[in-house]
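Asker: Okay, sequence plus prediction incoming.
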Amino acid sequence: MERRHLLAGSAAAAALAAPNLASAQPRIRWRMPGSFPKSLDTLYGTQERICRRVGEMTDGAFQILPFGPGEVMPALSVMDGVGSGTVECGYTSAYYYLGKDPALSIATCLPFGMSSRQLWSWLQEGGGRALLADVYRDQGVMAIPAGNTGAQMGGWFRREINTVGDLNGLKFRIAGHGGAVLQKLGVVAQQIPGPDLYPALERGVIDALEWVGPYDDEKLGFQRVARFYYAPGWWEYSPSIDLMIHPAAYEALPNHYKAILEAACTEAWHWMMARYDHLNPQALRRLVAQGTQLRVFSRDILSACYRAAQDLYAEIGSSNARFRRIHAEWDKYRVEEVQWFRLAEDTQANFLGLMAQQQQR
C-alpha cells in the first residue's frame, strides 16, 4: 500500500514538474494566400498540407490559414502582398513576377533547365538558395522552396504545330521566360491566371495554353476545347514553388518554428512530385481515351527554341549583372548534372523504356 502511494505521488510530482509543451509555445496565426485554384488538389493541396503540417508539429500553436486566389488578393499579387507586409506569407511561383527582376525566373525554372532532382541539388547543395537570397530580399520577401511539379507538358493547341513557321502569330498563354523565348519565334505570349484559362481558350482569345500536366489539365477541362496535347514542356522541366515570407514575420519566429517551416516545405516539395508522378500517367490514359491527340515538338522546333533561349539569356545578362552572375553559376551546375544523369540514368531509362514498349505489344 505504501509503495502504491509513493508511486502515485511520484507520478503526480512529475506531471506538475513537466512543462505543458503546447501552452509553452508562442501562439502564432498567419495567413497564406496562394496563386493556384482550389480545384487543383495537388497544387492547392500542397499549400494546405504545409499549413496542416506546421500545425501538427507545433501542437496547434503555430497556425497558418490557406486562402485561394481572390480570397485575400489576386493570384498574381501574392508576392506583392507578402513583400508589403499585408500578409505574413504566401504560396506562389517567383517567375510570375519576373517583370520586377528577371532573376526571379531562375528561382522557379528556366527554359531547357534542370530536372527536379537536379534543381533540388542546386538549391540545397549547390548554393542556389544563397545566390537567390538577394533577389528575394529586393522584393521584400524571403523564400523557402516548397513544391515542384516535375516535368510538365508542352500544352494544349487548337491546331497542330509542325514547323517553326507554325509558331508565327500563335496566341499562347505561357508564363516565365518561356514566353520571351517563343516571342523571338513570332508567338504572341500572354500571361493569364489559372482560373481564367479555360474561357480564354474556349472563346479563342488564345490559340494555345500550357498549365501543368495531365492530372491538373484534365481537371480544368482543356481537352474539351483543344485537341492536340504536346510534349515536352521544355520551358518548365521542374518549376519550383515557394513559400514566400515577410522577413519581419519570419525573424519574429522562435528558432524551432523556423526549423518546422523548413521541414514542412521540404516534405511538401517531395510530396507534390510523388503525387504528380503517381497521378499523371493515369490521367494521360484517360485523356487519350477521350480523343486527345498526343504530339511531340519536332527536333527543328526544339532546336530553334533552344537557340532562342540562349540568345535571351545573353541579352538579359548584358543589362543585368546579377542575372548574368546567377545564370552563369546555374548553367555551370546544369551542364555538370546533365552529363552525370546522361551516363548514370538516361542510358538505363532509355533501355527500360524500350523494354516497356515491347511488353505492351
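Answerer: Ah, there it is. Residues are numbered from 1 along each chain as shown.
Asker: only C-alpha atoms for contact and neighbour calcs from this point on.
Answerer: Fine.
Asker: Scan this protein for its longest helix.
Answerer: Ranked by residue count, the top helix of the chain under DSSP state H comes out as helix 255-289.
Asker: Buried residues in that one, which are they?
Answerer: 257, 260-273, 276, 279-280, 283-284, 287 (16 or more other CA atoms under 10 Å).
Asker: following it, which helix or strand shows up next?
Answerer: Per DSSP states H and E, the first helix or strand lying C-terminal to helix 255-289 is strand 293-296.
Asker: tell me what the helix or strand following that following strand is packed against?
Answerer: Sequence order places helix 299-319 as the next helix or strand after strand 293-296, per DSSP H and E. In this structure, helix 299-319 packs against helix 177-183, helix 321-341, with contacts taken as 3 or more CA pairs under 8 Å, 6 or more residues apart in numbering; DSSP states H and E.
Asker: will you turn the ones you listed into a markdown table that also has distance to residue 152 and mean neighbour count?
Answerer: Shown next, in a markdown table, are the helices and strands packed on helix 299-319 (distance: least, CA to CA, whole Å; neighbours: other CA atoms under 10 Å):
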| stretch | distance to residue 152 | mean neighbour count |
| --- | --- | --- |
| helix 177-183 | 13 | 21 |
| helix 321-341 | 18 | 15 |
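Asker: Below is structure B, check it against A:
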Amino acid sequence: MRRRDFLTAAAATTAAGLLSACNDSNRQAIDYSKHPGKKSDDDKHVNINRNRKTKLTLATSWPAHFPIMGTGVDRFAENVNRASGGSLEIKVYPKNTLIPALAVFDAASSGQIDAFHSGPYYWKGKNSAFSLFSGIPFGLTAEEINSWMLYGNGMTLWRKHYAKYNLHPFMGGNTNIQMGGWYRKPIASLSDMQGLKMRIPGLGGEVFSKLGVNPVLLPAGEIYTSLERGVIDATEWVGPALDLKMGFYKVAPYYYSGWHEPGSILELTFNKHKWDKLASEHQAIIEMASAQMNTDMASEFHFENMKALETLKEKGVEIYPYPQDVVEAGKKALIDVMREQSALNGDFKEVADDIDSFLAQSKAWSKASLHYFLNIRE
C-alpha cells in the first residue's frame, strides 16, 4: 500500500471511530485543550445532523490543479469528504473562478466564502505581523516553523491576530526552503541589484527593497509573461519543481540559491463565524486532514524539487550563490526591517520577539546536531 493511501485510510478509520464514539449518548467532549489546534472557547460541540450535508466553499490563490499546492488542496477536500462519510463537502474554487487570487482574505473575512488556501505574507498590507507567519529571511526552516507553531506560541499568536479579521487559520503546507530567484542578467555584486524590478513578496521583499530592488507583487499566472517582456527583471517563485513547470529558465537563465524564505507556511484559513458553527466532529476531521496536508505537502516539495533540479541541470541551468556582499547586506537589511516594523506595529513586535526567543534556542540545537551532520556528510 502506498504511504498516501495508508494515511488516507488511517485518517478515515480514525474519523469513523471518532464519529461512532461521538454518537454515544453519553459521549465525552473531545479535549482540544491538549491539542495544538485547539478550538475557540465559545465552541458548543455541536452534533452532526445526519440528515443534512454541510457544504463549504474554499477559494485558492492557485490555478486549477496547480502542482503540489493546488493538488494538495484537492486531496484535502477529498479526504474530508471521505472521513466524514459524505456529511461534510468542501468545494474547491481555483483562483479567479470565484474570487481573484489575492482577494481571498477579504472574501473569507466578510463571509463571502467559507475558507481559502494561500500564503500569510500576501496580507502584510492588512497587518505587517502576518508576514512573520510565512517565514523570515535567514530565519525559521520548515521544521522549525512547525515546531514553533504546534508547540511554541506560533499558532496562538496567529489565531489571536487573525481573529481580529474574523478568521481562523491552520497550517496548510510548507514549501520548504525556496530558491533565491531567476534573473535575466547575472548578479556579480551588490551594485547589480540596484534598480531591479523583482517579483518578491513578504519580508523578503522588504529586505530586497533595502538592497536597491523594486519589489513587485504578482500572482502566479502573470509572472512568466512579465519576465519575458521585461516588465520585471527577476522573480523568485518557489523551487526547482514549480520553477521548472513555470518555464522561467527560458527567459531568465541565472538561477540563485536562496535565503529569503528558508521555510514558508501555506495557510488553510476559515471564516471564524463559520468555523465556530461547525459540528465538533467536522472540526476534528478538518484538523486531522489539514495536519496531513501540511506534512504531505512539505515532503512532496522536497521529493519533487530534488528530481526537478536534475532536469534543470540537464537543460543547462547552473545554480549560483549570491555574492557575499549581497548576503551581508541582506542580513543588515533584515535587522533594520525588523526594528522598523516593530516600532510601527505592536503586533509585529509581539510576534517577532517570540520568534527571536524560539530561534535562539533552535539555532543552538541545530548547530550541535544538523549543522554538524550536514558538514561531515559532505
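Answerer: Everything's here; your move. None of the values given here were measured: they were computed from a predicted structure.
Asker: Got a TM-score for the pair?
Answerer: Once superposed, chain against chain, the TM-score is 0.90 (TM-score structural alignment, normalised by the length of the first structure); 334 aligned residues with a CA RMSD of 1.6 Å.
Asker: export the helices and strands packed on helix 299-319 of the first structure to CSV and tack on distance to residue 71 of the first structure?
Answerer: Below are those laid out as CSV (distance: least, CA to CA, whole Å):
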stretch, distance to residue 71 of the first structure
helix 177-183, 28
helix 321-341, 34
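Asker: measure the corresponding residue of the first structure for residue 284 of the second structure to residue 171 of the first structure for me?
Answerer: In the first structure, the residue paired with residue 284 of the second structure is residue 259, using TM-score structural alignment. As judged by CA to CA, to the nearest Å, residue 259 of the first structure and residue 171 of the first structure stand 44 Å apart.
Asker: for residue 36 of the first structure, same thing?
Answerer: Noted for residue 36 of the first structure: a distance of 22 Å to residue 171 of the first structure, by CA to CA.
Asker: okay, the two: which has more neighbours?
Answerer: Taking neighbours as other CA atoms under 10 Å, residue 36 of the first structure and residue 171 compare with residue 36 leading, 24 against 20.
Asker: What residues does the more buried one make contact with?
Answerer: Going by CA atoms under 8 Å, 6 or more residues apart in numbering, residue 36 of the first structure touches 43-44, 68-69, 75, 92, 194.
Asker: so where do the strands sit in the second structure?
Answerer: With DSSP state E, the ranges of strands along the second structure come out as 54-60, 88-93, 115-118, 167-174, 181-183, 197-199, 214-216, 234-235, 254-256, 265-271, 319-320.
Asker: Could you save those as a markdown table and add columns showing distance to residue 334 of the second structure?
Answerer: Putting the strands of the second structure into a markdown table (distance: least, CA to CA, whole Å) gives the following:
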| stretch | distance to residue 334 of the second structure |
| --- | --- |
| strand 54-60 | 30 |
| strand 88-93 | 36 |
| strand 115-118 | 24 |
| strand 167-174 | 22 |
| strand 181-183 | 18 |
| strand 197-199 | 18 |
| strand 214-216 | 15 |
| strand 234-235 | 19 |
| strand 254-256 | 19 |
| strand 265-271 | 19 |
| strand 319-320 | 22 |
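Asker: so who does the closest residue to residue 77 of the second structure other than its chain neighbours touch?
Answerer: Of all residues not flanking residue 77 of the second structure in the chain, residue 90 sits nearest, at 5.5 Å (CA to CA, 6 or more residues apart in numbering). Shown in contact with residue 90 of the second structure (CA under 8 Å, 6+ apart): 55-58, 77-78, 80-81.
Asker: Buried members of the residues you listed into PyMOL, please.
Answerer: Entered in PyMOL, the line below selects the buried ones among those, by 16+ other CA under 10 Å:
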select buried, resi 56+57+58+77+78+80+81
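Asker: In CSV: the contacts of residue 90 of the second structure, plus distance to residue 355 of the second structure.
Answerer: Below are the contacts of residue 90 of the second structure laid out as CSV (distance: CA to CA, whole Å):
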residue, distance to residue 355 of the second structure
55, 37
56, 33
57, 33
58, 30
77, 32
78, 34
80, 32
81, 36
